Structures are given as structure tokens and as C-alpha cells.
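Engineer: pasting the sequence and the predicted coordinates here, then a few questions.
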Amino acid sequence: MIYLLLKYIHIIGAAVLLGTGAGIAFFMLMAHFSRSAPVIAGVARIVVIADFVFTASAVVVQPVTGVALAWLAGYSLAEGWIALSIALYLLAGAFWLPVVWMQMRIRDIAQAAVAANQPLPPIYHRFFWWWFAFGFPAFGAVMTIIWLMIAKPQIF
């Protein structure tokens, strides 16, 4: 019973990571294409909160439940697909942490533009496109991890 409960929590955590990532990317992209500093400021404010509430929670839950599941199922963490999942998880984190910081900067820059009744400055666009680029490896890593969890391929 504990195994199924942990598996359920682990799957929900994976869905939250993937879903929140996709949702945040969609809303930030749509806000950016609006070219409206007030819209961007509002969306970025909510996105930062969502990342801290949902993504950060899942980031903590995933390794805890994953290690417990591997142990209960008799897998070694050195098992190929598990080791690759762990490496990809660390890679996703290495891209996600700067993304969160960039989202906070985007929010602050947009809020300052709104307060000053000014257009978005060039620094906003640099942060946005770096944020956009960093999302691809993080999102791709999470998608690959989900495939590894399902397929459990023999890797090495």
C-alpha cells in the first residue's frame, strides 16, 4: 500500500512539474507577445508565485518519493535509467534556478516600467529571451525523465 501511495504522489509531482512548466511558459509567452508592460508585470508576478508554490513543492517531493520507490522496488540508484533520470533532474534544476531568478527580474523590470509609465527597456527583452532559451533544456529534461520512468530501459 505504501508503494502505491508513493507512486501516486510521484506521478502527481511529475505532472505538476510538467504542467506548471508548460503553463508558465504559455502565459509568459502570451504576455510577452502582448507587448504590454502592465500585462507582463501582472503575469510575471503570478508566474513567480506559481513557481514557488507548485514547482518548488514538486521539486522537493520528486527525489524523496523517487528514492523511496526505488528502494521499495529493489532498484539501485545506479540502475541506468535511474542514474540518467537523476542526472537529467540535476540538469533541469541547473536551468530552472536561473529561470526563476530571471522571472523575478522580468517582473521587477516590467513593474518599474509600469510605475514610470515607460516602455519596456532593452534589458527586459534580453532577460525574456534568455528565460525562453533556458526553458527548453529544463522542459526537455523533465519530459525525458517521465519517459524513463515509464519505459525503464536498459541503458548500462
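Structural biologist: Yep, that arrived.

Engineer: every contact and neighbour count from this point should use C-alpha atoms.
Structural biologist: Fine.

Engineer: and the lengthiest helix in the chain, what's buried?
Structural biologist: Determined from DSSP state H, the single longest helix within the chain is helix 80-115. For helix 80-115, burial by neighbour count (16 or more other Cα atoms under 10 Å) applies to 80-82, 84-86, 88-89, 92-93, 95-96, 99-100, 102-114.

Engineer: now the helix or strand that comes right after it against helix 80-115, angle please.
Structural biologist: Downstream of helix 80-115, the first helix or strand assigned by DSSP states H and E is helix 122-151. Here the directions of helix 122-151 and helix 80-115 differ by 160 degrees (axes from the mean of the first three to the mean of the last three Cα atoms, to 10 degrees).

Engineer: and helix 122-151, what does it pack against?
Structural biologist: Helices and strands touching helix 122-151, as assessed by 3 or more Cα pairs under 8 Å, 6 or more residues apart in numbering; DSSP states H and E, comprise helix 2-34, helix 80-115.

Engineer: could these go into a markdown table alongside distance to residue 126?
Structural biologist: Converted to a markdown table, those look like this (distance: least, Cα to Cα, whole Å):
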| stretch | distance to residue 126 |
| --- | --- |
| helix 2-34 | 12 |
| helix 80-115 | 10 |
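
Engineer: second one coming, line it up with the first:
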Amino acid sequence: MSLYLALKFLHLLGATILLGTGTGIAFFMLMAHLSRDAAFVAGTAGIVVVADALFTATAVVAQPVTGYLLTRETGIGLGEGWVALSLGLYVTAGLFWLPVVWIQARMRDLAAAAARAGAPLPAAYNRLFRIWFACGIPGFGSVMAIVWLMVAKPALGG
């Protein structure tokens, strides 16, 4: 296998992991939240925190590394329109993902405390869920746009 194909495979794998893990996390967190069961939310959020650390964080590191190496291998400049826009969207996704990592851990802790006390999910949990959900839209949307740019490689700019 050529270096180019190996890098392309790893880059595509990273993109798939970002989209797949993001979709799975969003689905499972939403379903747990809708149950209003504090113990279920705590358990789900605990798994989500681990999944983010294992899968999302690894892909977040691998994507720019493999992307940069691909640009070097192909001779495409980082200033190429679709590449530059992808990089901007990557930063945007990161700015929304980083607080979500902390929010998920805090939601887990609040739900676990409520479950131990036999209490409903507290108002602080509900506030964090709304922020978590709101951050997911531009964060995940940015990743989807990056994948489209990666596939279409549109001619942008002048």
C-alpha cells in the first residue's frame, strides 16, 4: 500500500470515528435525558465520557496530523480554499467540543448524585443539557461540513 493510500485510509477512518462517535453519543445522551431517570442518565453519561476520551479525542488528534501529511504528499497547500475552510471549521468544532467534554462529565456527576439521593435530575443538570445540546449543533455540523469538503474538494475563492 502506498503512503498516500495509508494516510487517506487513516484520515477517512478518523473522520468516520468523529462522525460515528458523535452521532452515537448524541443519540444515547438524548435517549437517557428523555428517560428522566437519574441513574440511567448517570450510567449513560459515564460511558459517553469514556467514549469521548478513547475515540473522539484520538480522532481529534489524528485528523490534523493525517490531513497535514496528506497535503504534503499530494502537494495541496494549506491555503487551498476547501482546505483552509476545513481548518476553520475544525477549529469551530473544537471550540464547541471542548466545553461539551466538561459538560458531559458534570452532567454525569449531577445525575449520579441525584440517583444516590433518590431525587430527580436537578435544575443545574437541565441547564447543562440545554448548553450541551446547543453546542452539538454547530460542533457536529462543522464536522459534517468538513467531511463534505473533504469529499467534494470544491473550488473556493478566486
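Structural biologist: Perfect, thanks for sending it. Remember, it's a predicted structure, so these values are computed and weren't measured experimentally.

Engineer: one step back: what's the closest of the helices and strands packed on helix 122-151 of structure 1 to residue 155 of structure 1?
Structural biologist: Closest approach to residue 155 of structure 1 among these (Cα to Cα): helix 80-115, 5.0 Å.

Engineer: what's the mean deviation for the closest one versus structure 2?
Structural biologist: Superposing on structure 2 and averaging over aligned pairs (mean Cα distance after the TM-score superposition for structure 1), helix 80-115 of structure 1 comes out at 0.4 Å.

Engineer: what residues in structure 2 pair up with that helix?
Structural biologist: Counting by TM-score structural alignment, helix 80-115 of structure 1 falls onto residues 81-116 of structure 2.

Engineer: how far away is residue 24 of structure 1 from residue 47 of structure 1?
Structural biologist: 6 Å (Cα to Cα, to the nearest Å).

Engineer: what's the answer for residue 92 of structure 1, then?
Structural biologist: 18 Å.

Engineer: then residue 59 of structure 1?
Structural biologist: Distance, residue 59 of structure 1 to residue 47 of structure 1, using Cα to Cα: 16 Å.

Engineer: could you do residue 75 of structure 1 as well?
Structural biologist: Residue 75 of structure 1 is 36 Å from residue 47 of structure 1, by Cα to Cα.

Engineer: tell me which residue is most central in structure 1.
Structural biologist: residue 21 (4.6 Å; Cα atoms, centre = their mean).

Engineer: OK, contacts around the residue nearest to that one when sequence neighbours are not counted?
Structural biologist: For residue 21 of structure 1, ignoring the flanking residues on the chain, the nearest one in space by Cα to Cα, 6 or more residues apart in numbering is residue 139 at 6.9 Å. Applying Cα atoms under 8 Å, 6 or more residues apart in numbering, we find residue 139 of structure 1 in contact with 18, 21, 22, 92.

Engineer: pick out the most distant pair among the residues you listed.
Structural biologist: Greatest spatial distance among the contacts of residue 139 of structure 1 (Cα to Cα): 22 and 92, at 13.9 Å.

Engineer: if we can go back for a sec, from the chain's centroid, how far away is the match of helix 80-115 of structure 1?
Structural biologist: Here stretch 81-116 of structure 2 is found 7 Å from its chain centre; the criterion is Cα atoms, centre = their mean, to the nearest Å.

Engineer: stretch 64-72 of structure 1 too?
Structural biologist: Distance, stretch centre to chain centre, for stretch 64-72 of structure 1: 21 Å (Cα atoms, centre = their mean).
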